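[1] Sharing a sequence plus its predicted fold:
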Amino acid sequence: MGKFEIKKDKSGQFRFNLKANNGQVILSSEAYTTKPACENGIASVRTNSQDDNRFDRKTAKDGSPYFNLKASNGQVIGASEMYSSASAMENGVASVKSNAPDASVEDNS
């Protein structure tokens, strides 16, 4: 089972990573000014990850595929790493869908 890890960055803001059961980061958040806002972001990932239309599949300037997970209001709530292929990216999307709903939360802030 995956897990969300909350951490505080150097500027004092909160971020989370969703990690698969192998420890690989599959989704990273934007910065939040408060821990409750970060926790709301995690709740939003749990909900929105179950709707394939919320995954915005993109291609970076260097051709690497990646995706953003968006909330119903269109705001990005998480971004993936860069992938080597579109099929690898789709595996990442599938991993977020399967891990996010029941992932535990580890607070390292």
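    Thanks, I have it.
[2] Please make it C-alpha for all contacts and neighbour counts, starting now.
    Fine.
[3] and the spatially most central residue of the chain, which of the three is it?
    A centroid search over the chain (Cα atoms, centre = their mean) returns L27, at 2.7 Å, as the residue closest to the centre. Judged by DSSP: H, G, I helix; E, B strand; the rest coil, the three-state class of L27 is strand.
[4] alright, now check it against this:
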Amino acid sequence: MPLFKIFTDKEGVYRFFLKTDSKHISFISTGCSSKFQCLQKLELFKQQAFNNKCYIRLTTERGDPYFKFIKSVTNEVVGDSELFLNRRMMEKKITEIKKVVPVAKVDTLTYSG
């Protein structure tokens, strides 16, 4: 079941992540100073997840594909994906995210990292 979870990292910054299945974190947001801001960023992600232009495809220095997700209007980075073995797997995950985000549940409890 696809699920969003909110957590605080070691520095006390709020973030959310998306699990597209029960095991793997597919996406993690940039930090927010409050839970409210984190929830706003999560809602923005949900609203814009279908927009292919929001997915900026990149490659690490080692050649691992990944993507950054940006706000469509401001180009502000919302978060990053996991690293993938190849571009085909990355594109498959983007397609999966677009499909599951509308039905993903949001766990509103805040977890500590």
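    Noted; the coordinates are in hand. Predicted model, so just to flag it, every value in this text is computed and none were measured.
[5] TM-score of the superposition?
    Once superposed, the chains reach a TM-score of 0.93 (TM-score structural alignment, normalised by the length of structure 1), with 109 aligned residues with a Cα RMSD of 1.1 Å.
[6] D64 of structure 2 and N86 touch, don't they?
    Yes - counting by Cα atoms under 8 Å, N86 is a contact partner of D64 of structure 2 at 6.8 Å.
[7] Residue in structure 2 paired with the residue nearest to the centre of structure 1?
    Under the alignment by TM-score structural alignment, L27 of structure 1 pairs with F27 in structure 2.
[8] tell me the contacts of that match?
    For F27 of structure 2, the contacting residues are 17-19, 79-82, by Cα atoms under 8 Å, 6 or more residues apart in numbering.
[9] Kindly present those residues as JSON lines, with separate columns for neighbour count, distance to T8 of structure 2 and secondary structure.
    Below are the contacts of F27 of structure 2 laid out as JSON lines (neighbours: other Cα atoms under 10 Å; distance: Cα to Cα, whole Å; DSSP: H, G, I helix; E, B strand; the rest coil):
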{"residue": "F17", "neighbour count": "21", "distance to T8 of structure 2": "11", "secondary structure": "strand"}
{"residue": "L18", "neighbour count": "24", "distance to T8 of structure 2": "14", "secondary structure": "strand"}
{"residue": "K19", "neighbour count": "20", "distance to T8 of structure 2": "17", "secondary structure": "strand"}
{"residue": "G79", "neighbour count": "20", "distance to T8 of structure 2": "15", "secondary structure": "strand"}
{"residue": "D80", "neighbour count": "19", "distance to T8 of structure 2": "16", "secondary structure": "strand"}
{"residue": "S81", "neighbour count": "22", "distance to T8 of structure 2": "18", "secondary structure": "strand"}
{"residue": "E82", "neighbour count": "16", "distance to T8 of structure 2": "19", "secondary structure": "coil"}
